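Enquirer: Here is a sequence with its predicted model. Questions after.
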Amino acid sequence: MKRGRLPRGGRPAVALEEIEAGIEAAWLAFLAAFEVVAGSPDETSLAETVLQDPSEFEWRVVDGALNRLACQECRSTLGAGRLGCHRCDQANGYRFAAREIDRPHVPPGNEHALRVASAVARTRHRYSPRARCGYELGLPSLLSGDLPTTAEAQALKAAINELSDAELDSVTSPADVVTRSPRQN
């Protein structure tokens, strides 16, 4: 599946495209700060340097670095390869060591939720169908600066858990999940 494409389409897919654009913009700004040319061997070296200590960098920069490197084991984009590829499994974890800098005018915790949701949506084959459904559907509201309450997140998770595997990729919104949930019928 091409990165940035979700089978459910609609608002989650648009939000993922915005996330991808934000990662690309953060990486290009990072390159410019170091006067490194995109596509050069220096870019590859800088990406490798970022991954030596991802906790020193903002998560979008770390994701941008991962996008520039190929896994030596499976030849996928580093961190995006099949589950069980040791290097990709390890690199996927690097993204969660990166710094989260809260955006202005969003509740604390939104940036963390946005990072997790985008990681799941960007490497969806690495996560369960239920995790994909919840995080992908949450992307649009997280991107706009919202953060569900614990009770709201738990209620959506409970409704998702009642859907069949066939329904999980076809729902297009949290309201759609609730409507299809056997609890509501």
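Expert: That came in fine, so what should we check first?

Enquirer: use CA for all of it now, contacts and neighbours both
Expert: Noted.

Enquirer: May I see the buried residues of the helix or strand where residue 47 lies?
Expert: Secondary structure from DSSP states H and E places residue 47 in helix 41-52. Under the neighbour-count criterion of 16 or more other C-alpha atoms under 10 Å, helix 41-52 has 43-44, 46-48, 50-51 buried.

Enquirer: Which of those sits closest to residue 176?
Expert: Using C-alpha to C-alpha, residue 51 comes nearest to residue 176 of these, at 38.9 Å.

Enquirer: next, the one to line up against it:
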Amino acid sequence: MRDISMAVDAMTLDAQIAARLRGLRQTQALSLVELAERSGVSKAMISKIERVESSPTATVLGRLAAGLGVPLAQLLAEDAPTPQRLRPQAAQEVWSDPGVGYLRRQVAPHDAQTGIELVEIVLPAGAQVRYPPWSGKPYRQRLWLVAGALQVDYGDERFDLATGDCLDFGVDRPLLFQVQGGADCRYLLVSSAA
């Protein structure tokens, strides 16, 4: 029964991603071709995502967000209209990358007033995720590694993180997150306006 519930949740989230992507693209008056050129994602793939015919990977979502100049969270969750004092785990959106098994839990959605959001990420052993530099308003991120070992390439800088380490970086350079060792990696990511 749990598998069916998770499948329904994934379908619902794919539909929400499709609507947000289409809405952001239309708000910026971008054609599919223009977004494809900006993001490096094919016109056909963007169209499939917008029609909920394909589940995007974390890398594809990152490229689309960068091409639109918005934080990745804006494709995955709505801004919180007002800060919530308590946000139960059951109310936190979870998205899974169909390619590498990356799990992303939106612990606290982007707050329009403060520009802060909180995300929990689990990367399976051996996984890697690449993101291009963002073209929009820059923002900062702080990553706190809760479990595992993680290599982060921030442009031409490389950081090897162990459990408990914290890394501060921006989204102005290409990023690569790569799990090291044979265990899954779990980290918390706090993003804020620069």
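Expert: Looks like it came in fine. Small disclaimer: the values here were computed from a predicted structure and weren't measured.

Enquirer: May I have the TM-score of the superposed chains?
Expert: Here the TM-score for the pair of chains, by TM-score structural alignment, normalised by the length of the first structure, is 0.30; 85 aligned residues with a C-alpha RMSD of 5.0 Å.

Enquirer: Packing partners of the helix holding residue 47 of the first structure?
Expert: Using 3 or more C-alpha pairs under 8 Å, 6 or more residues apart in numbering; DSSP states H and E as the contact test, the elements touching helix 41-52 of the first structure are helix 59-68.

Enquirer: now the helix it packs on against helix 41-52, angle please.
Expert: Going by axes from the mean of the first three to the mean of the last three C-alpha atoms, to 10 degrees, helix 59-68 of the first structure is angled at 120 degrees with respect to helix 41-52.

Enquirer: Against which helices or strands is helix 59-68 of the first structure packed?
Expert: If contacts are counted by 3+ C-alpha pairs under 8 Å, 6+ apart, helix 59-68 of the first structure sits against helix 10-33, helix 41-52.

Enquirer: how about 6 Å then?
Expert: Packing partners of helix 59-68 of the first structure (3 or more C-alpha pairs under 6 Å, 6 or more residues apart in numbering; DSSP states H and E): helix 10-33.

Enquirer: Just the buried positions in the helix it packs on, please.
Expert: Those would be 11-17, 19-20, 23-24, 26-28, 30-31, for helix 10-33 of the first structure by 16+ other C-alpha under 10 Å.

Enquirer: between these, which is nearest residue 130 of the first structure?
Expert: residue 12 (15.1 Å).

Enquirer: what's the distance between that closest one and residue 177 of the first structure?
Expert: As judged by C-alpha to C-alpha, to the nearest Å, residue 12 of the first structure and residue 177 of the first structure stand 14 Å apart.

Enquirer: show me what contacts residue 118 of the second structure?
Expert: 107-108, 189-190 (C-alpha atoms under 6 Å, 6 or more residues apart in numbering).

Enquirer: what do you get for residue 47 of the first structure?
Expert: residue 65.

Enquirer: Tell me the spacing between it and residue 20 of the first structure.
Expert: Residue 47 of the first structure is 17 Å from residue 20 of the first structure, where distance means C-alpha to C-alpha.

Enquirer: re the thing from before, restricted to strands, list the contacts of residue 118 of the second structure.
Expert: Applying DSSP state E to the contacts of residue 118 of the second structure, the entries found in strands are 107-108, 189-190.

Enquirer: can you pick the most crowded of these?
Expert: Neighbour counts for these (other C-alpha atoms under 10 Å) peak at residue 108, which has 24 neighbours.

Enquirer: Check which helix or strand the closest residue in space to it that isn't next to it in sequence maps to.
Expert: Leaving aside its chain neighbours, residue 108 of the second structure sits nearest to residue 118 (4.9 Å; criterion: C-alpha to C-alpha, 6 or more residues apart in numbering). Assessed by DSSP H and E, residue 118 of the second structure sits inside strand 117-123.

Enquirer: part of a helix, is residue 16 of the second structure?
Expert: Yes: assessed by DSSP: H, G, I helix; E, B strand; the rest coil, residue 16 of the second structure belongs to a helix.

Enquirer: residue ranges for the helices of the first structure, please.
Expert: Listed in chain order, the helices of the first structure (DSSP state H) span 10-33, 41-52, 59-68, 86-94, 110-122, 129-143, 150-161, 165-168, 174-180.

Enquirer: hang on, the earlier thing: just put the buried residues of helix 41-52 of the first structure in a markdown table and tack on distance to residue 121 of the first structure.
Expert: Putting the buried residues of helix 41-52 of the first structure into a markdown table (distance: C-alpha to C-alpha, whole Å) gives the following:
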| residue | distance to residue 121 of the first structure |
| --- | --- |
| 43 | 25 |
| 44 | 25 |
| 46 | 25 |
| 47 | 22 |
| 48 | 24 |
| 50 | 22 |
| 51 | 21 |
